[in-house]
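> My questions are about this predicted structure, shown below with the sequence.
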Amino acid sequence: MNNMLKYLFIVFLWLAAAPVVTLAQTAENATTVQATTETGNSDVEMADTLRRDGKIYVVVAVIATVLAGLIIYLIRLDRKVARLEQQYRS
């Protein structure tokens, strides 16, 4: 049970840090967009196309689903290992 709390704490820290990383990337992207606007060409055309077509949300949803699946798998695995450790001790 203690390990599960540790994993949940790590997940909450990760979620808390996500807006900070996003803000840093947004600031970096703003300077990149300004630089590419001045030169007239974009280095990441695929991302622009995904944003324009609205498919970026599908990509984000798939990534979130995969991460949620991994977190659930780790929690279940931790519970199984803890149960096996208890059986081994008895």
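Now that the structure is in, tell me what you want to look at.
> CA atoms for contacts and neighbours, from now on please.
Fine.
> biggest helix in the chain by residues?
Assignment by DSSP state H gives helix 2-39 as the longest helix of the chain.
> Next up, a structure to set beside the first:
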Amino acid sequence: MNIEYYIEKNIPWNKLPIEVQSLIDSSDEYAKKIKEYSIVNQLRYKDNLIRQVEKNQRAYHEQLLRYSREHYMLFPYHLSEYIINGMHD
């Protein structure tokens, strides 16, 4: 299995099988992979591992939007409720 499988299934570092942990240097490296995977795949903040990695929801969505613009991705309409309503100052 690849590491993305465990991220998709919301498996935290301490619950990963030993053989998977051995593929990753540390829990910090796993956290980086979670963040990268979440941004690239435009995952919701709620109900995903990204909540354990990035404590600031607004910062996560700003990074996600920046990545989307830089890579000419469509606006993440599935996140629009939070992005439009929740990111107001």
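That came through, no problem. Keep in mind that what you see is a predicted model, and the values were worked out from it rather than measured.
> TM-score of the superposed pair?
Here the superposed chains carry a TM-score of 0.27, computed using TM-score structural alignment, normalised by the length of the second structure; 38 aligned residues with a CA RMSD of 4.2 Å.
> The longest helix of the first structure: how far from the chain's middle?
Its chain's C-alpha centre and that of helix 2-39 of the first structure lie 9 Å apart, by CA atoms, centre = their mean, to the nearest Å.
> For that helix, list every residue counted as buried.
Neighbour counts using 16 or more other CA atoms under 10 Å place Met4, Val33 of helix 2-39 of the first structure among the buried residues.
> helices or strands next to that helix in the packing?
If contacts are counted by 3 or more CA pairs under 8 Å, 6 or more residues apart in numbering; DSSP states H and E, helix 2-39 of the first structure sits against helix 56-89.
> tally of neighbours for Glu70 of the second structure?
By other CA atoms under 10 Å, the residues close to Glu70 of the second structure number 9.
> From Val40 of the second structure, how far off is it?
Separation of Glu70 of the second structure from Val40 of the second structure (CA to CA, to the nearest Å): 11 Å.
> neighbours around Tyr30 of the second structure, how many?
Residues contacting Tyr30 of the second structure under the criterion other CA under 10 Å number 19.
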